[in-house]
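Colleague: Any chance you can model this:
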Amino acid sequence: MTALLTILIVFFVAVAIWQMVKIFDLAQVGASNNQVATDNDNKINGYLMIGFLIFIYVITIISFVYWGDLPLMSNSASEHGPQIDTLMIVSMVIIFIVQTVTQFLLHYFAYKYRGEKGKKALFYADNNLLEAIWTIIPVIVLAGLIIYGLFTWSNIMNIDEDDDPLIIELYAQQFNWKARYGGADNVLGQANVRLINLDNANILGLDEADPNAQDDVITTELHLPVGRPVLFKMRSQDVLHSAYMPHFRAQMNCVPGMITQFGFTPTITTKEMRENPDIIDKVANINKLRVERKEEIEELGQELRYEFDYLLLCNKICGKSHYNMQMKIIVETQEEYDAWMAEQKTFANSLTK
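Modeller: You can find the predicted model right below:
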């Protein structure tokens, strides 16, 4: 399939260059051989427009069938995820309908009103009614989508402090993530990049004199209890990063010099998601491909067998190792989370005296 797509791309690039050369020749002022399109030329181009219209529809259908990841989306793992998916589906349906209709009209009219000797296309020099129709309808549709999106966003971002959310800091730096938990009091201690001290393992710049920082827990793996709201506070040490957790439909920029935040409630544990039929199929397909590239994977020192995990990714191109900036997320029961947390060292205990 990749080879076929490459051949098609090369072919269409060659056709485009050929057409550009023809246009350049026609545009030469005072050229001795002025070319004039004949009725037969226009007829051929008219049929080509219909052919290209069919090609657009066929390639769209093929893309949906093979790469559409339908249904949209079956792997949401947060409480607000279905709202995001519904908004996405509504937007895609509207875009698909508009694209289908406008492309048909564009190519059909190019065919119907192709140049023919003695034939003149019907046109309106001015028609206020038509202009009002194709102005008002897009305004109404876009306004509806924007208002719907704003209500969805507002509903997601209005985090109720009465729900006692788990407070976690996501700390971004080229090219890794750190997670900082508020400890027993669920309050994050004060921090500043100017306080980073590698001599005593204060890698996130916590204020060592702040009592709230003493029980903070710093980890390289993100554990979340299922069913409990989580409020993320995000910092960046160096450049602009973006905390992206696709299965939780969550993304927020991490901006140097300021704290941003995003919250959600995880609804499906890692174990439960691994039992999702769609995830099972995807994992099986990935492992099949990895077996075919066994030698290459072993040379990289990676495990041959892939197992699904939620991931925290960077969705901003932040440098040469941006592609590898990720952290595993484990969603588990409250009991499993508590047992894991009990094994972690607090900031006070991790400092090198």
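Colleague: from here on, contacts and neighbour counts on C-alpha atoms
Modeller: OK.
Colleague: Specify the local secondary structure of residue 258.
Modeller: What DSSP: H, G, I helix; E, B strand; the rest coil gives for residue 258 is coil.
Colleague: Following the longest helix along the chain in sequence, what is the next regular element?
Modeller: In the chain, assigned by DSSP state H, the helix with the most residues is helix 81-112. Later in the chain than helix 81-112, the nearest helix or strand by DSSP states H and E is helix 128-157.
Colleague: same for the helix or strand just after that following helix, what does it pack against?
Modeller: Next helix or strand after helix 128-157 toward the C-terminus (DSSP H and E): strand 166-173. Applying 3 or more CA pairs under 8 Å, 6 or more residues apart in numbering; DSSP states H and E, one finds that strand 166-173 contacts strand 176-181, strand 230-236.
Colleague: And for the residue nearest to residue 260 when sequence neighbours are not counted, the neighbour number?
Modeller: Among residues not flanking residue 260 along the chain, residue 234 sits closest, at 5.1 Å (CA to CA, 6 or more residues apart in numbering). Per other CA atoms under 10 Å, the neighbour tally for residue 234 reads 24.
Colleague: With residue 222 instead?
Modeller: 21.
Colleague: wait, it sits on residue 327?
Modeller: Yes. Counting by CA atoms under 8 Å, residue 222 does reach residue 327; the two are 7.2 Å apart.
Colleague: What separation do you get for residue 139 and residue 40?
Modeller: 41 Å (CA to CA, to the nearest Å).
Colleague: Ok, residue 130 next?
Modeller: Residue 130 is 33 Å from residue 40, by CA to CA.
Colleague: for residue 51, same thing?
Modeller: Counting by CA to CA, the gap from residue 51 to residue 40 is 16 Å.
Colleague: next one: residue 254
Modeller: 59 Å.
Colleague: Neighbour count: the two, which is higher?
Modeller: residue 254 (27 against 11).
Colleague: tell me the contacts of the more buried one?
Modeller: By CA atoms under 8 Å, 6 or more residues apart in numbering, the contact list for residue 254 reads 172, 234, 235, 236, 240, 241, 242, 243, 260.
Colleague: Can you tell me which of those comes closest to residue 279?
Modeller: Within those, the smallest distance to residue 279 is 22.4 Å, found for residue 243 (CA to CA).
Colleague: angle of the strand or helix carrying that closest one against strand 230-236?
Modeller: Residue 243 is part of strand 241-245 when elements are defined by DSSP H and E. Here strand 241-245 runs at 150 degrees with respect to strand 230-236, directions being taken by axes from the mean of the first three to the mean of the last three CA atoms, to 10 degrees.
Colleague: To compare against the first, here's the next sequence to fold:
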Amino acid sequence: MIKVLFVLVIVVFLAQIVRVFEISSKIKNTKNEVSDSSNNINGIFLLISGIGLLVFFFWQRAEWMDQTLQISASEHGPIIDALWDTTMGLIIVVFLLLTPLLFGVAFYFRGRENRKASYITHNNKLEFFWTAIPAVILLALISYGLNVWGKIVNQDTSDAMVIEVYAKQFGWTARYSGLDNTLGAANVRFVGGTNELGVITENTKDKQIKDLEDKINKLENDLITISSAGKRKLIQQRIEKLQKKKNTLLTYFITTPKENLIAGEDDIVVKELHLPVGKKVLFKFRSQDVIHSAYLPHFRVQMNCVPGTTTQFAFTPTITTKDMKKELDNDAFEYVLLCNKICGNAHYNMQMKVVVETEEEYSNWLSNQTDKKIINL
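Modeller: Below is the predicted model of the structure:
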């Protein structure tokens, strides 16, 4: 951070020097005449700027290259990394070829009193050259990228462990599908109390209906003791609203297939993700409020969480948290799930710890989560 601030200070310093020269010129009333001398000075400054840009590039690469893509910890990670290396490699090669050419040509053909610029409206061959070559390269990159994406999303997920990742401002909640490996039905209208994911089951319906009926009964009792017409009207409106919500919940419950109601009873709701190493996982993403983006950088996973719909992403973790700590020689390391789409003022703090462990460790952890089953909420 200190080095970045140092670079910013230098940029501001140079900008102020330029500004001082401009103000000094106005105070002295000197005419802003173009001459070979001024063109030479500007040309030299431009050339220095180009050299500075290249030096800055190599300095950034030396300082922060290790922060671009950290070690991949998923089966599909290597093909993502290969796509990244190909794309960034091409960009860097083009940058290193064109930047010296751009600044060099600008310096070499700087203005001179005995030189007159040519006026060219167009050049068909040149335009074809600089349009066709980038188009072919981009077509190849896009085709390569689509091929990689196809391999990632078109996986066989029949044996994958199903986990729901639920997003809301500003936190994550995970729902494991239980022994049947099937997530129960859920709807945002059922969100309330301890049922923060809106899972629809017999017991969540009973609890929420009872809660609504208790509120309705209390309001009806208040109607008996209140004589003000205005207050009575407001209470009656609240009763009607609660009754309407009760009818809505009952409608959703009745229209939900029984097998989906039963499937939700053994679902487990937790605030920390645990994954067995080497086991394929199918994440199903939902959002309660705005669009979020679930991002697991070490697993090369990113998927939007969209209100009103479900998205999904399958992958297989390949390195346990313990092994990654050893690999990085960092005992403080943890895998993390982040939100990668600005979703509000606490977006920066929207994250969840992810633990990758052996099958035995995962089974032991899961067996201790029975109190978090939907049926026990």
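Colleague: circling back to that earlier point, do you know which of the helices and strands packed on strand 166-173 of the first structure lies nearest residue 206 of the first structure?
Modeller: Per CA to CA, nearest to residue 206 of the first structure of those: strand 176-181, 10.3 Å.
Colleague: give me the stretch of the second structure that that closest one matches.
Modeller: On the second structure, the counterpart of strand 176-181 of the first structure by TM-score structural alignment is residues 171-176.
Colleague: what's in contact with that stretch?
Modeller: 162-167, 183, 267-273, 350-352.
Colleague: So what's the residue count around the aligned residue in the second structure for residue 342 of the first structure?
Modeller: When the second structure is aligned by TM-score structural alignment, residue 342 of the first structure is paired with residue 367. For residue 367 of the second structure, the number of neighbouring residues by other CA under 10 Å comes to 9.
Colleague: ok, residue 367 of the second structure to residue 29 of the second structure distance?
Modeller: 84 Å.
Colleague: sorry, back to before: who wins for neighbours among the contacts of residue 254 of the first structure?
Modeller: Ranking the contacts of residue 254 of the first structure using other CA under 10 Å puts residue 241 first, with 29 neighbours.
Colleague: Next up, the contacts around the aligned partner of it in the second structure.
Modeller: Alignment note (TM-score structural alignment): residue 241 of the first structure maps to residue 292 of the second structure. Contacts of residue 292 of the second structure were listed using CA under 8 Å, 6+ apart, and they are 167, 168, 304, 305, 306, 339, 340, 341, 342, 343.
Colleague: Does residue 177 of the second structure touch residue 269 like I think?
Modeller: No. If you go by CA under 8 Å, residue 177 of the second structure and residue 269 don't touch, sitting 9.2 Å apart.
Colleague: quick one on the thing from earlier: out of the contacts of residue 292 of the second structure, name the ones that lie in strands.
Modeller: 167, 168, 304, 305, 339 (DSSP state E).
Colleague: Show me which pair in the residues you listed is furthest apart.
Modeller: Going by CA to CA, the pair spanning those furthest: 168 and 304, at 12.4 Å.
Colleague: follow-up on the earlier one: can you list which of the contacts of residue 254 of the first structure carry over to the second structure?
Modeller: Retained contacts for these in the second structure, judged by both residues aligned by TM-score structural alignment, their matches' CA atoms under 8 Å, are 172, 234, 235, 236, 240, 241, 242, 243, 260.
Colleague: give me every residue that touches the fifth one.
Modeller: Contact partners of residue 240 of the first structure, counting by CA under 8 Å, 6+ apart, are 253, 254, 255, 256, 316, 318.
Colleague: Of those, which is the most crowded?
Modeller: Neighbour max across the contacts of residue 240 of the first structure (other CA under 10 Å) = residue 254, 27 neighbours.
Colleague: Translate residue 235 of the second structure into the numbering of the first structure.
Modeller: Checking TM-score structural alignment: residue 235 of the second structure goes with nothing.
Colleague: typed the wrong thing, it's residue 94 of the second structure
Modeller: Using TM-score structural alignment, residue 94 of the second structure sits opposite residue 98 in the first structure.
Colleague: Could you check how far the aligned partner of residue 165 of the first structure in the second structure is from residue 178 of the second structure?
Modeller: Counting by TM-score structural alignment, residue 165 of the first structure corresponds to residue 160 in the second structure. According to CA to CA, residue 160 of the second structure and residue 178 of the second structure sit 13 Å apart.
Colleague: got it, and residue 369 of the second structure?
Modeller: Taking CA to CA, one finds residue 369 of the second structure at 10 Å from residue 178 of the second structure.
Colleague: likewise residue 362 of the second structure?
Modeller: 13 Å.
Colleague: cool, residue 46 of the second structure as well?
Modeller: 65 Å.
Colleague: do residue 83 of the second structure as well
Modeller: 36 Å.
Colleague: how about the residue most central in space within the second structure, what does it touch?
Modeller: The residue lying closest to the centre of the second structure (CA atoms, centre = their mean) is residue 340, at 2.1 Å. Neighbour list for residue 340 of the second structure: 292, 293, 294, 295 [criterion: CA under 8 Å, 6+ apart].
Colleague: now for it: what does it line up with in the first structure?
Modeller: For residue 340 of the second structure, the residue aligned by TM-score structural alignment is residue 315.
Colleague: Residue 309 of the first structure touches residue 332, doesn't it?
Modeller: No. Between residue 309 of the first structure and residue 332 there is no contact under CA under 8 Å: 11.9 Å.
Colleague: and the two? which has more neighbours close in?
Modeller: residue 332 (22 against 15).
Colleague: Quick one: map that one onto the second structure.
Modeller: In the second structure, residue 332 of the first structure lands on residue 357 (TM-score structural alignment).
Colleague: quick one: stretch 213-230 of the first structure aligns where in the second structure?
Modeller: Under TM-score structural alignment, the match for stretch 213-230 of the first structure is residues 264-281.
Colleague: just curious, which of the kept ones among the contacts of residue 254 of the first structure is nearest to residue 287 of the first structure?
Modeller: So of those, ranked by how close each gets to residue 287 of the first structure (CA to CA), first place is residue 243, at 26.9 Å.
Colleague: Distance check, the closest one against residue 289 of the first structure.
Modeller: 28 Å.
Colleague: before we move on, what about residue 122 of the first structure?
Modeller: 56 Å.
Colleague: do the same with residue 252 of the first structure
Modeller: Taking CA to CA, one finds residue 252 of the first structure at 32 Å from residue 289 of the first structure.
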